[in-house]
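Colleague: Fold the following and give me the result.
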Amino acid sequence: MSAARPSEATLRRLERASGALATQAVARMDDTLPWFRSMPADQRSWVMLVAQAGIASLVEWCRHPGRPPRLGGEVFGAAPRELVRAVPLKQTVDLVKVTVEVMEDRVTHVAEPGDAEALRVAVLQYSREVAFATAHVYASYAENRGAWDARLEALVVDALVRGERSDELPGRAAALGWATTAPVLVLVGHTAPDVDDLHTAVRRAARSMRAEVLVGVHADQLVVVLGGVADLGPVAERVSREFGPGPVVSGPAVDSLALAADSAAGALAGLRAAVAWPGAPRPVPADELLAERALDGDPLARAALAERVAGPLHATGGGVLDTVHAVLASGGNLEASARALFVHPNTVRYRLKRATELTGLSATDPRGAWTLRVALALSALDGGRSLWA
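Modeller: Just a heads-up that it's a prediction; the model follows:
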């Protein structure tokens, strides 16, 4: 601070004028800052409080020049934390600039004779301190907000992993900027051991394709929630590159985040069972692992095989079902199947086409044949206690 500091008489006059100066500063903000005019009345009143507190802190600083100003508590503490959320840093700089300009303009009216220059210098030096304090307040808020966001994101992802189906989940995710309704899917795999900031890498990959994303790590498992685009397949394929070695499984797409626990359940069950399919694509849809999941004891997969595969085949009658059994027994040889059934090979082809239409699986495709075998075997083991009836 300058050796020639404002006199006590000038500081007392400045104290008495603090309310009027704050009012003039707000009036000038209203005249010169279009965005300020559109602010709600409560936020405008907070700005008034901050301006008055700033002037009072200036007086105290001038009286004790060796003590650094406590701007965080004395000035910015005059307004609630909501003001930091409502007013971006750039706009806050504009507010400080206008307030300093008003104080500079009123120096000659406030200062005692011969004190104007000392007060002007004090105002300029103090405005520099305010600028540093403003940056610190916003940096602290950003740091705290980042930590809070990370905790909230972890809670949301953890809830999905635990199977929570709650209408509160979309609200929690909305606080993180999540605006997606449908579709949503969950992608799971193992973490990459050599990546320091896995969360950032995954977010960058998803957002490069304009997708919304939530990320969580559970032990050595990486759980990613994707949404925001109509076709999430390419997004899942891109994000899967950020996972560590091993399978990556995508759960079925659901209509909202409130239902994403269903997608997470399928993906996690698929990840446990994927070891049984060494050549699985990456990512592999959980529904393509129904056979492995059923053998692993997943009741949802077993019910899905009954409903989607065994049930429709049994409902068609003996011809189609017997043909599927014959083709599976012959290793996919249609001619041998036709001889075993005493029918023409074209009849076998027709019946297989019908079976594929019903189940989405082909008995002549290795993966389709495997899934059909497991579904029909489980159906036989049920011994008539069909899940599809």
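
Colleague: hey, let's count contacts and neighbours off CA atoms from now on
Modeller: OK.

Colleague: the strands in the chain, which residues?
Modeller: Assigned by DSSP state E, the strands in the chain fall at 184-190, 212-218, 221-227, 249-250, 284-285.

Colleague: With distance to S18 as added columns, please give these in a markdown table.
Modeller: Output for the strands of the chain, formatted as a markdown table (distance: least, Cα to Cα, whole Å):
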| stretch | distance to S18 |
| --- | --- |
| strand 184-190 | 55 |
| strand 212-218 | 48 |
| strand 221-227 | 52 |
| strand 249-250 | 62 |
| strand 284-285 | 67 |
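
Colleague: For the nearest residue to T23 once chain neighbours are set aside, grab the count of nearby residues.
Modeller: Among residues not flanking T23 along the chain, M48 sits closest, at 7.0 Å (Cα to Cα, 6 or more residues apart in numbering). Counted with other Cα atoms under 10 Å, the neighbours of M48 add up to 22.

Colleague: before we move on, what about R204?
Modeller: 16.

Colleague: repeat for R302
Modeller: 22.

Colleague: just L89 next, same as before
Modeller: With other Cα under 10 Å as criterion, L89 counts 16.

Colleague: related to what we said a few turns ago, out of the strands of the chain, flag the one nearest L95.
Modeller: The minimum distance between L95 and the strands of the chain falls on strand 212-218, with 34.1 Å, by Cα to Cα.

Colleague: so that closest one versus strand 221-227, what angle?
Modeller: Put simply, strand 212-218 runs at 160 degrees to strand 221-227, going by axes from the mean of the first three to the mean of the last three Cα atoms, to 10 degrees.

Colleague: ok, and what's touching strand 212-218?
Modeller: 153-154, 157-158, 178, 180, 191, 199, 202-203, 206-207, 222-228 (Cα atoms under 8 Å, 6 or more residues apart in numbering).

Colleague: Am I right that the residue nearest to T23 is in contact with A20?
Modeller: No. M48 is beyond contact range of A20, at 10.5 Å (criterion: Cα atoms under 8 Å).

Colleague: what angle sits between the helix ranked longest in the chain and strand 221-227?
Modeller: The longest helix of the chain (DSSP state H) is helix 116-161. Angle of helix 116-161 versus strand 221-227, following the same axes, to 10 degrees, is 100 degrees.

Colleague: Just list what helix 116-161 packs against, helices and strands only.
Modeller: helix 41-63, helix 71-74, helix 89-105, helix 107-110, helix 168-174, strand 212-218, helix 260-273 (3 or more Cα pairs under 8 Å, 6 or more residues apart in numbering; DSSP states H and E).

Colleague: Just say which of the strands of the chain is most tucked in.
Modeller: strand 249-250 (a mean of 32; mean count of other Cα atoms under 10 Å).

Colleague: Here is a second sequence; please produce its structure as well for comparison:
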Amino acid sequence: MTDDAAAGTPAPVPGRSATRVPPDERPVSDALLKRITRYSGTLSTEAVRALEVELPFFAELSADQRAEIQLIIQSAVRDFVTWMRNPDAQHTDTIAGFKLLPKGLGQGLTLQQTVQLVRSTLEYFELVMPRISHNERQRGLMIAAVLKFGRELGFTAASVYAAAAENRGAWDTRMEAMIVDAVVRGDRHADLTSGASALNWDPTTSATVIVGTPHPDLGIAAVPAVHNAAVAAGRHALAVVQGARLVVILSGELDSVLSVPAALLESFAPDEPVVVGHTVGSLGDAPGSAAEALSG
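Modeller: Model prediction:
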């Protein structure tokens, strides 16, 4: 006879668990997760209504943008359920939705606005989700899960916008190189104005072409150095390194090389000549300025 039997404690029945988990200690049930999935549409609609009250800029969005955001929220609810079952699961639907937002990083939402959307939506879910749970422990688990999931979504949004910014940066670089190359070639038929406008170049401003050798310590990094120097001087600049040559198109009038902002000249090799073409009335006439600068 065992000690348990002697003590009057029944022996465990083979094939059954020796102990049962009390109801209050059970994790969030599948039934609750299914209920959340089933009501994802209603939850997203109510969340959008809350956003309209919470965020002033939300009312200024187009109907299409608000519809996209509602779909993203609905996807996030489904992803939340998937994540609750498997914390290692990827937020595939939500990531795909976030990619709809930073269209050109100008036509869509800014990263700051997206962060505000995520924060306000999660604050709403913090209030609503626990109300459909079964007990206090599940409510606590649900609140903790929403907070952790929100952090994951925050990183997801930041990653998507970072990738969009990188893509836009690469596009800007290619467009800038194409515009400067067309000016150097003397291509007056190229659509310089529209491409430059996408790079924030004012089509009504005058332009001057400057040619020289890039500073040996900078190489292709001379291009962003030119941009920074131009902005500091209250101007705009388009620049490209073509082999051993740095070509800059600077907005505004220049009388001579002495009129070039000193910080911009630092992007050129100090022991090599820097030639300034004559100022023209617009970017479309810049090939004439380039021809003069290239002729030395």
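
Colleague: follow-up on the earlier one: any chance of TSV for the helices and strands packed on helix 116-161 of structure 1, columns distance to P34 of structure 1?
Modeller: Below are these laid out as TSV (distance: least, Cα to Cα, whole Å):
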stretch	distance to P34 of structure 1
helix 41-63	13
helix 71-74	27
helix 89-105	11
helix 107-110	26
helix 168-174	29
strand 212-218	33
helix 260-273	43
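
Colleague: Can you tell me which of those is nearest to V239 of structure 1?
Modeller: The nearest among those, by Cα to Cα, is strand 212-218 at 10.1 Å.

Colleague: what's the mean deviation for the closest one versus structure 2?
Modeller: Here the mean offset of strand 212-218 of structure 1 against structure 2 after fitting is 0.7 Å, by mean Cα distance after the TM-score superposition for structure 1.

Colleague: In structure 2, what stretch matches that strand?
Modeller: The counterpart of strand 212-218 of structure 1 in structure 2, using TM-score structural alignment, spans residues 236-242.

Colleague: Need the nearest residue in space to the aligned partner of S57 of structure 1 in structure 2, chain neighbours excluded.
Modeller: Per TM-score structural alignment, the equivalent position to S57 of structure 1 in structure 2 is D79. Nearest residue to D79 of structure 2, sequence neighbours excluded (Cα to Cα, 6+ apart): H91, at 5.7 Å.

Colleague: is it true that that neighbour touches R78?
Modeller: No. Counting by Cα under 8 Å, H91 of structure 2 does not reach R78; the two are 9.1 Å apart.

Colleague: So which of those two has more stuff around it?
Modeller: R78 (23 against 20).

Colleague: The more buried one and R35 of structure 2, how far apart?
Modeller: Distance from R78 of structure 2 to R35 of structure 2, counting by Cα to Cα, to the nearest Å: 11 Å.

Colleague: now V48 of structure 2: how far from R78 of structure 2?
Modeller: 16 Å.

Colleague: Just the buried residues of stretch 89-96 of structure 2, please?
Modeller: Going by neighbour count (16 or more other Cα atoms under 10 Å), the buried part of stretch 89-96 of structure 2 is 91, 93-95.

Colleague: Reformat those as TSV; add distance to S267 of structure 2.
Modeller: Below are the buried residues of stretch 89-96 of structure 2 laid out as TSV (distance: Cα to Cα, whole Å):
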residue	distance to S267 of structure 2
H91	45
D93	46
T94	44
I95	41
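
Colleague: picking up where we left off before, so which bit of structure 2 is the longest helix of structure 1 matched to?
Modeller: The aligned range for helix 116-161 of structure 1 is 139-184, by TM-score structural alignment.

Colleague: I'd say V102 of structure 1 and V26 touch.
Modeller: No. Counting by Cα under 8 Å, V102 of structure 1 sits too far from V26 to count as a contact (9.6 Å).

Colleague: Look at those two and report which has more neighbours.
Modeller: Between V102 of structure 1 and V26, V26 has the larger neighbour count (other Cα under 10 Å), namely 23 against 16.

Colleague: what do we get in structure 2 for that one?
Modeller: In structure 2, V26 of structure 1 lands on V48 (TM-score structural alignment).

Colleague: nearest spatial neighbour of that match, skipping sequence neighbours?
Modeller: Per Cα to Cα, 6+ apart, closest to V48 of structure 2 is Q70, 6.4 Å.

Colleague: T156 of structure 2 versus the one you found, what's the distance?
Modeller: 17 Å.

Colleague: and if you look at V48 of structure 2?
Modeller: 20 Å.

Colleague: what's the answer for D191 of structure 2, then?
Modeller: Distance from D191 of structure 2 to T156 of structure 2, by Cα to Cα: 38 Å.

Colleague: quick one, which of these two is more surrounded?
Modeller: Using other Cα under 10 Å, the more surrounded residue of D191 of structure 2 and T156 is T156, with 18 against 12.

Colleague: Skipping its backbone neighbours, what lies nearest the more buried one in space?
Modeller: Per Cα to Cα, 6+ apart, closest to T156 of structure 2 is I95, 6.6 Å.

Colleague: Would you confirm that the one you found contacts A158?
Modeller: No. I95 of structure 2 is beyond contact range of A158, at 10.5 Å (criterion: Cα under 8 Å).

Colleague: contacting residues around the corresponding residue of structure 2 for F243 of structure 1?
Modeller: Superposed on structure 2 with TM-score structural alignment, F243 of structure 1 falls opposite F268. Going by Cα under 8 Å, 6+ apart, F268 of structure 2 touches 212-215, 222, 246, 274.

Colleague: conserved subset of these in structure 1?
Modeller: Among these, the contacts conserved in structure 1 (both residues aligned by TM-score structural alignment, their matches' Cα atoms under 8 Å) are 212-215, 246, 274.
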